[in-house]
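Student: Give me the fold of what follows.
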Amino acid sequence: MKTVLITGANSGFGLLTAIELLKKGHHVIATMRNIVNKDELIEEAEKLGAYDRLSVYQLDVTNLAEIQLVKANIESCYGKLDVLINNAGYCQGGFVSDLALEEWQNQFDVNVHGVLRVTSEMLPLLQRPVKANIINISSVSGMIGFPGLSAYCSSKFALEGFSESLRLELLQENIFVSLIEPGSYQTKIWEKSLSSIDTDEMDTDLKQAVLSYAKKSAHSSPDPIEVARLISRICDKEKVKFRYPIGKGSKLLSTAKRLLPWSLLEKLILRNL
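Tutor: Predicted coordinates for the structure are as follows:
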């Protein structure tokens, strides 16, 4: 049985991953920004007969005091962590010309600095002779920039660079860092992202095309259980890779970014929109 900490476990990939890990017999420490959203996870744990292996804590990744409190509780109850899954994040939609500086700062504070805060605090619990894992949830948007998602893509690019450095720093300590790079999936991240966009700002053909494409993707994307099951498998693997692209177009985009000239790539992206 492994002890696994997941941030942002109230919905989407985090919720589904917590359930998959409970099914496998692991102890799951599920954290979420708003603890009132815990009911669905608790109900699923009770159905599985796994409630005794689930701990739920309030944790806003922008709040260092809450992170330190969760760390103290983990240290007191378990003394260690085997896996840290940095899943908490959100997508700030909008074009550069329409986004306020505060919106950029908030995006980075959660998606980048939040991962840094949690990882830095939990690292001592992972540093033991046995193998440990840090799994950071990135995105296909961390491979390539898309119009209308400049803040989100920038935050995921930053997460990719942070994870590359962290992987190299921790390999000799037997801590393996991995990146999950999902394409578009049916999670609430799309709903929340689209709700933040002022439709009055969608005053050009490109903006309208991007908004239409995003709405279509939100409803036609695959089941996010695929990602949860991948994360669950990685938790049990002895040897883990660094990057795991998954989902429609994710591997193709990764290959295209490496091999195609940018002039061709941008034409393909804009044509697809």
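Student: When you work out contacts or count neighbours from here on, use the C-alpha atoms and nothing else.
Tutor: Fine.
Student: From the contact counts, what lies against the helix or strand containing Val227?
Tutor: Element membership of Val227 [criterion: DSSP states H and E] is helix 225-236. Helix 225-236 sits against helix 12-23, with contacts defined as 3 or more Cα pairs under 8 Å, 6 or more residues apart in numbering; DSSP states H and E.
Student: quick one: the helices in the stretch 101-250 of the chain?
Tutor: 101-111, 113-126, 150-170, 188-195, 205-220, 225-236, 250-259 (DSSP state H, counting those that start in this stretch).
Student: Which residues does the shortest one contact?
Tutor: Yep, that's helix 188-195 we're talking about. Contact with helix 188-195 is made by 11-12, 90-93, 211, 214-215, 218, as judged by Cα atoms under 8 Å, 6 or more residues apart in numbering.
Student: just those now: which is nearest Arg229?
Tutor: For those, the closest approach to Arg229 (Cα to Cα) belongs to Gly12, at 12.5 Å.
Student: Spit out the contact partners of the closest one.
Tutor: Contacts of Gly12 by Cα under 8 Å, 6+ apart are 187-189, 224.
Student: want to throw those residues into a markdown table with neighbour count and distance to Glu201?
Tutor: Shown next, in a markdown table, are the contacts of Gly12 (neighbours: other Cα atoms under 10 Å; distance: Cα to Cα, whole Å):
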| residue | neighbour count | distance to Glu201 |
| --- | --- | --- |
| Thr187 | 17 | 25 |
| Lys188 | 15 | 22 |
| Ile189 | 19 | 21 |
| Pro224 | 19 | 30 |
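Student: Also this sequence, please, to line up against the first:
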Amino acid sequence: MSEKGEEMKNAIVTGSSSGFGLLIAMELARSGFKVTATMRNPQKAVGLQEIAAAEKLEGNLCIHPLDVTCSSSIEEFKVYLQSLPSVDVLVNNAGFAQGGFSEELSLEDYRKQFDTNFFGVVAVTQAVLPYMRKQGSGKIINMSSISGRFGFPGLSAYSASKHALEGYSESLRLELKPFGIDVVLIEPGSYKTNIWESVGKVTMKENSPYEPFKHAILDELKKGEAGYGNPVDVARLAARIASADEDAQFRYPIGIGVKTTINLKHVMPWKVIEKIVMRKLKFSQLTIRQK
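Tutor: Below is the predicted model of the structure:
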């Protein structure tokens, strides 16, 4: 119960074992929500539980197993939802980044990326919508990325999944507005939980023609590490959106250079953008050497 004697609002956060998910779950708990922090392996909740215990917020936190790519897990989640007095906020955070170059990625790589980053979001959202619709309120916060607005080399699978999430969220927001439900996109750039690190973990094929491009991308990311933002800022943004009484705006780009990148894409011809990226990554010189 809240200080005013009102029943606590309920928030659900997917992918809460680490990164943005863990931080968002804690910020929501601090904001007075009863948070269901979901994750594939509840044994990985130790860090989250320790933080909650240190701040005496254990009563605001419930750990629940959920694999957003597994139909039986989704069905068990639907049963769990029946026990909640309300479903006020859903943060679709579960996701990962599949690095690699398109020619060398398998179709299965793309399918796994979409299963989590896109179809997992759809599955969890469909599970909570009947509750939000009947109560005539709710907020769905989808964690997108700058990669959902701009396709970076070496991240075609990830970028495609986030572009799909953006299109889905646009339609969903318009569908749910009449029912008093807000759909929101948070679009982070580079943060210290940097999901782009997956690019560096990709095993390239022997004598891959893309090896020089991979190293060029990693070198550029390394140069930018000093400017990575604090992921707590993203978590606090999510909590502010969830707690606000007024309707939320649709997109929330956040991070150094994110708004500039998005705005430039809207106003500059693609040929100019292409030249900037190629020059930044020194791809033109690399291409010449390949010939």
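Student: Got a TM-score for the pair?
Tutor: Aligned and superposed, the two chains score 0.94 in TM-score terms (TM-score structural alignment, normalised by the length of structure 1); 272 aligned residues with a Cα RMSD of 1.7 Å.
Student: that older thread, how about the helices of the stretch 101-250 of structure 1 in JSON lines, adding distance to Ser55 of structure 1?
Tutor: Putting those into JSON lines (distance: least, Cα to Cα, whole Å) gives the following:
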{"stretch": "helix 101-111", "distance to Ser55 of structure 1": "22"}
{"stretch": "helix 113-126", "distance to Ser55 of structure 1": "16"}
{"stretch": "helix 150-170", "distance to Ser55 of structure 1": "27"}
{"stretch": "helix 188-195", "distance to Ser55 of structure 1": "23"}
{"stretch": "helix 205-220", "distance to Ser55 of structure 1": "31"}
{"stretch": "helix 225-236", "distance to Ser55 of structure 1": "18"}
{"stretch": "helix 250-259", "distance to Ser55 of structure 1": "33"}
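Student: Which one, of these, ends up nearest to Lys47 of structure 1?
Tutor: Nearest of these (Cα to Cα): helix 225-236, 17.8 Å.
Student: Which residue numbers in structure 2 does the closest one align to?
Tutor: Aligned by TM-score structural alignment, helix 225-236 of structure 1 falls on residues 232-243 of structure 2.
Student: before we move on, back to that, could you flag which of the contacts of helix 188-195 of structure 1 are buried?
Tutor: Burial by neighbour count, 16 or more other Cα atoms under 10 Å: within the contacts of helix 188-195 of structure 1 this picks out 11-12, 90-93, 211, 214, 218.
Student: Now the two most distant members of those residues.
Tutor: Counting by Cα to Cα, the most remote pair of those is Ser11 and Leu211, 23.3 Å apart.
Student: isn't Thr7 of structure 1 right up against Ile35?
Tutor: No: in this structure, Thr7 of structure 1 is not within contact of Ile35 by Cα atoms under 8 Å, at 11.9 Å.
Student: In structure 2, what sits opposite Gly145 of structure 1 in the alignment?
Tutor: In structure 2, Gly145 of structure 1 lands on Gly151 (TM-score structural alignment).
Student: Tell me the helix or strand right after the helix or strand containing Ala72 of structure 1.
Tutor: Using DSSP H and E, Ala72 of structure 1 sits in helix 64-77. As assigned by DSSP H and E, the chain's next helix or strand after helix 64-77 of structure 1 is strand 83-86.
Student: hang on, the earlier thing: ignoring the adjacent residues along the chain, who's closest to the match of Gly145 of structure 1?
Tutor: Nearest residue to Gly151 of structure 2 in three dimensions, chain neighbours excluded: Ser159, at 5.5 Å (Cα to Cα, 6 or more residues apart in numbering).
Student: list the contacts for the one you found?
Tutor: 147-148, 150-152.
Student: ok, 7 Å please
Tutor: Ser159 of structure 2 makes contacts with 147-148, 151, as judged by Cα atoms under 7 Å, 6 or more residues apart in numbering.
Student: gap between it and Ile146 of structure 2?
Tutor: Ser159 of structure 2 is 9 Å from Ile146 of structure 2, where distance means Cα to Cα, to the nearest Å.
Student: before we move on, what about Glu246 of structure 2?
Tutor: According to Cα to Cα, Glu246 of structure 2 and Ile146 of structure 2 sit 25 Å apart.
Student: The two: who's more crowded?
Tutor: Ile146 (24 against 8; other Cα atoms under 10 Å).
Student: My read is that the more buried one contacts Pro188, right?
Tutor: Yes: with contact defined as Cα atoms under 7 Å, Ile146 of structure 2 counts as touching Pro188 (5.9 Å).
Student: Residues contacting the helix holding Val227 of structure 1, please?
Tutor: By Cα under 7 Å, 6+ apart, helix 225-236 of structure 1 touches 13, 16-17, 20-21, 83, 240.
Student: Name only those of those that count as buried.
Tutor: Looks like these have 13, 16-17, 20-21, 83 buried, using 16+ other Cα under 10 Å.
Student: circling back to that earlier point, could you check which of Thr7 and Ile35 of structure 1 has the larger neighbour count?
Tutor: In this view Thr7 of structure 1 and Ile35 are compared by other Cα under 10 Å, and Thr7 has more residues nearby, 27 against 14.
Student: Could you name the stretch from the helices of the stretch 101-250 of structure 1 that's closest to Thr31 of structure 1?
Tutor: helix 113-126 (11.3 Å).
Student: just how off-centre is that closest one within its chain?
Tutor: Distance, stretch centre to chain centre, for helix 113-126 of structure 1: 15 Å (Cα atoms, centre = their mean, to the nearest Å).
Student: equivalent range in structure 2 for that helix?
Tutor: Counting by TM-score structural alignment, helix 113-126 of structure 1 sits on residues 119-132 of structure 2.
Student: list the buried ones in the matching stretch?
Tutor: Here stretch 119-132 of structure 2 shows 119-125, 127-129, 131-132 as buried, counting by 16+ other Cα under 10 Å.
Student: go on, stretch 66-81 of structure 2?
Tutor: 66-69, 74, 77, 81.
Student: farthest pair in those?
Tutor: Thr69 and Leu81 (17.7 Å).
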